[in-house]
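J.: Structure, please.
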Amino acid sequence: MTDVVLFEERLCDNGKRIGIATLNSERSLNALSGDMVDALYPKLLDWHRNDEIAVVFLQGSGEKSFCAGGDIVNLFNEMKSHPGEYAPAIEDYFTREYKLDYLIHTFNKPFIVWGNGIVMGGGLGMMVGASHRVVTESSRIAMPEISIGLYPDVGGTFFLNKMPDNCGLFLGLTGASINAADAKYTGLADFFIQADKKQALLEQLISIKWGDTVALNHDKLSDAMNELERLSNSAVPVSHIRAQKSLIDQVTEHHNLADVVDAITSAEVDDKWFNKAQKSLAHGSAVSGHLVYQQLKVGKSMSLADCFRMELSLSVKCGQYGEFYEGVRALLIDKDSNPQWKYKNIADVDAKTIDWFFTPKWKEAQHPLAQLG
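T.: Purely as a prediction, here's the structure:
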């Protein structure tokens, strides 16, 4: 069997090493399987502790995708086996995934994610935690969970709240796909480097005079990336969000979810990107819309660790409730694009249902992620 993640260490000119990890499932667009998580976590932890490793470089195989999301087909099968019930395997998968994401967020040395091609869901959860997040001319980034009855997890509570203005709310509700320029504007990425300069970057990593001072190593890496970004500037795409910033501000300024959703879906604008976002929201799960709105509201002042703890409870309950199951069925299993959501619109959703989602599943000491942070 082929290894789901490939690991390599390259010797630098001054004796330090680069750790390179490659998600190796090009056929699935490098969707993050449980086996990938199980391979990545111990190796990254080893590199985290190894003083000989100066920097880590994480990429996806092929040119189409860094990582297109989590292994939701496998999660679907678990939900199918436990209809309307708690599914232990779902808790296990999300627990391991969030531990991996948190490790990347808190890594003690420069960590590069090469966010080329598709970066969605679980892929973004890994990328956003890196210290040096690279996007290219082909980067296509989204948290499209509203279309499958889920919500923006993998730390979305934390990083969507960090975005300027109400961009996080807009992207969470619509699942809109954004490009490299948008990713830099919203704080999801740090550097724009053309895809054909990846080898040049790797060669520079070998020649950098890495030391034992982490802060200086970060600066040395940033200097190298800034130079490659300067050489790539002519290829930067036009930002969708910047082009529609005033409209996004206008539709998200309301103080309740129903008004925000109505403003987004009823806005009259001749823009393909915004129109696609409108359709995604209109056809998405009303329950998911409420989860997005509430997670951003209650998560504003939460630490990263507390965000992951809240999300684990939400994700396990999503696996139990049925909306997530129906969304995946319609999009990826039967592919009829006709999900039968439990509620037709935002106004119909019972407040008690949303309260149930946000009632913690575990006491603090018993939480599977109690050791984070």
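J.: Please make it C-alpha for all contacts and neighbour counts, starting now.
T.: Noted.
J.: Where do the helices of the stretch 251-373 of the chain begin and end?
T.: 257-266, 272-283, 286-298, 304-321, 323-328, 351-357 (DSSP state H, counting those that start in this stretch).
J.: want to throw those helices into JSON lines with distance to residue 12 and mean neighbour count?
T.: Output for the helices of the stretch 251-373 of the chain, formatted as JSON lines (distance: least, CA to CA, whole Å; neighbours: other CA atoms under 10 Å):
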{"stretch": "helix 257-266", "distance to residue 12": "51", "mean neighbour count": "18"}
{"stretch": "helix 272-283", "distance to residue 12": "44", "mean neighbour count": "18"}
{"stretch": "helix 286-298", "distance to residue 12": "43", "mean neighbour count": "22"}
{"stretch": "helix 304-321", "distance to residue 12": "33", "mean neighbour count": "23"}
{"stretch": "helix 323-328", "distance to residue 12": "45", "mean neighbour count": "25"}
{"stretch": "helix 351-357", "distance to residue 12": "49", "mean neighbour count": "13"}
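J.: Nearest to residue 41, out of the ones you listed?
T.: Nearest to residue 41, of all the helices of the stretch 251-373 of the chain, is helix 304-321, at 16.4 Å by CA to CA.
J.: Centre of the chain to stretch 43-55, how far?
T.: 23 Å (CA atoms, centre = their mean, to the nearest Å).
J.: got a list of contacts for it?
T.: The contact list for stretch 43-55 (CA atoms under 8 Å, 6 or more residues apart in numbering) reads 15-19, 56, 103, 107-112, 210-212, 217.
J.: this one next, for a side-by-side:
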Amino acid sequence: MNETPIIIEERTAAGGHRIGVATLNAPRSLNALTLPMIERLRPQLEAWAEDPGIACVVLMGAGEKAFCAGGDVVSMYHAIRENPGGPVPFAERFFEQEYRLDYAIHTFPKPILVWGHGVVMGGGLGLLVGASHRVVTEHAKVAMPEITIGLYPDVAGTWFLNRMPGRIGLFLGLTGARMNAADTLYTGLADYLITADRRDAVLSALADIAWEDDPELNRGHLSVALRRFADASRAARPASNVLRHLDLIDHVTDHHSVRGILDALEGYAGEDDWVDAARATLAAGSPTSARVILEQYRRGRHLSLKEVFMRELNMSVRCVRGHDYPEGVRALLVDKDRNPRWDPPSVEAVSDELVESFFLPAEGLEENPLRDL
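T.: The predicted structure is shown next:
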């Protein structure tokens, strides 16, 4: 396997055009997004955007297990331990550059296809959700489980959770509930379900498209091609857990506090593995994260995409300089004892002042680095 963090290819297509293909190349870590990956991919996207010969871009992951399991939080953890409670230049640069990459995908001027196979979580979902054409396979495992490490659904979670039907986004953000391929279609995170064994055929079909110089027409050409493969994959669509539990989600999120939502989940009388996992994640997650996520959702409804990334950068810096984020990463991914010592230790102990601090400029971010987006 090529050792470079991103494999860059250009494939010849009909009519003299080319297709840019970028592959996240760290299958052993489930293609966890590293700073070198980010710093290689964003300039390449910018170059392809400016190249009139590039008609379409494809982003996918190496290996059979994952598109991208999230950001490289272990490296951030080690950087944080060098200056606990204070500025952490590496971690803060990581978040800034990651959000710039996500924004570039959201605003890319040409059709961009992301192939969401296998695990698509956290930072991986940030790459997927902004693309013009978002494909998931029947093996997709999608979630924003940041509450388990003392973070919150970032990478534009403020944006896409608020755009899901009803209050589904709030439920998913608080519980980190895992979505299957059908769930991503229903919630608007993906556009097409295409079986994994058709990936090479899809790439071959893209090379046969009579691409034009108009990006808008090319978006249509790509949509028509992908729909053909999606129609052939209908039999692989699983039942949607989100849709099946919509009534429960509505009733639980009628409560306007984390404690009320958690109590409502605790009182759920059914025997259901999906709900049990969601309940357990919220109950065991960072109490501070839970309260911040609820406030993130409430305050984010009317923000522009740029405002979302600016706010999330500030929130992430607050997490980096706080207690629960490094402690959550330690417990889940470093020491792996799965026994985080949250501080404050309960939802009731989290003060309104602490929650409010996540929405105020962190020291050094009075002039937000993303204000130029």
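J.: What subset of the contacts of stretch 43-55 of the first structure is buried?
T.: Buried members of the contacts of stretch 43-55 of the first structure, counted by 16 or more other CA atoms under 10 Å: 16-19, 56, 103, 107-112, 210, 217.
J.: and of these, the nearest to residue 80 of the first structure?
T.: Checking these against residue 80 of the first structure by CA to CA gives residue 103 as the nearest, at 30.8 Å.
J.: show me the contacts for the residue mapped onto residue 12 of the second structure from the first structure.
T.: Under the alignment defined by TM-score structural alignment, residue 12 of the second structure is paired with residue 11 of the first structure. For residue 11 of the first structure, the contacting residues are 17-18, 206, by CA under 8 Å, 6+ apart.
J.: do the same with residue 274 of the second structure
T.: By CA under 8 Å, 6+ apart, the contact set of residue 274 of the second structure is 177-178, 241.
J.: again, only this time at 10 Å
T.: 177-179, 241-242, 245 (CA atoms under 10 Å, 6 or more residues apart in numbering).
J.: do the same with residue 236 of the second structure
T.: Contacts of residue 236 of the second structure (CA under 10 Å, 6+ apart): 137-139, 181-182, 193-195, 230.
J.: Equivalent analysis for residue 189 of the second structure, please.
T.: Residue 189 of the second structure sits next to 125, 128-131, 134-136, 142, 160-161, 163-164, 181, 183 when contact means CA under 10 Å, 6+ apart.
J.: List just the nearest of the residues you listed to residue 345 of the second structure.
T.: Among those, and counting by CA to CA, the member closest to residue 345 of the second structure is residue 161, at 26.2 Å.
J.: how far away is the closest one from residue 168 of the second structure?
T.: 8 Å (CA to CA, to the nearest Å).
J.: Hmm, residue 139 of the first structure is touching residue 123, no?
T.: No. Residue 139 of the first structure lies out of contact with residue 123 (CA atoms under 10 Å); the separation is 11.8 Å.
J.: quick one: which of those two has more around it?
T.: For residue 139 of the first structure versus residue 123, neighbours defined as other CA atoms under 10 Å are more numerous around residue 123 (27 against 24).
J.: Please enumerate the strands of the second structure.
T.: In the second structure, the strands defined using DSSP state E lie at 6-12, 18-24, 54-61, 66-68, 112-116, 119-121, 133-136, 141-143, 192-193.
J.: Stretch 107-117 of the first structure: end-to-end distance?
T.: So stretch 107-117 of the first structure: terminal residues 24 Å apart, CA to CA.
J.: show me the contacts for the spatially most central residue of the second structure.
T.: Against the mean C-alpha coordinate of the second structure, by CA atoms, centre = their mean, the closest residue is residue 125 at 2.5 Å. Going by CA under 10 Å, 6+ apart, residue 125 of the second structure touches 67-70, 102, 116, 119, 142-144, 153-157, 189-190.
J.: Now residue 125 of the first structure. Nearest residue, chain neighbours left out?
T.: Spatial nearest neighbour of residue 125 of the first structure, chain neighbours left out: residue 154 (4.8 Å); criterion: CA to CA, 6 or more residues apart in numbering.
J.: contacting residues for that neighbour?
T.: 70, 94, 97-102, 121-126, 128-129, 143, 307-308, 311-312, 315.
J.: Can you flag which of those belong to helices?
T.: In this view, those that belong to helices under DSSP state H are 94, 97-102, 122-126, 307-308, 311-312, 315.
J.: hmm, back to that, distance of the residue nearest to the centre of the second structure from residue 323 of the second structure?
T.: On the measure of CA to CA, residue 125 of the second structure and residue 323 of the second structure end up 25 Å apart.
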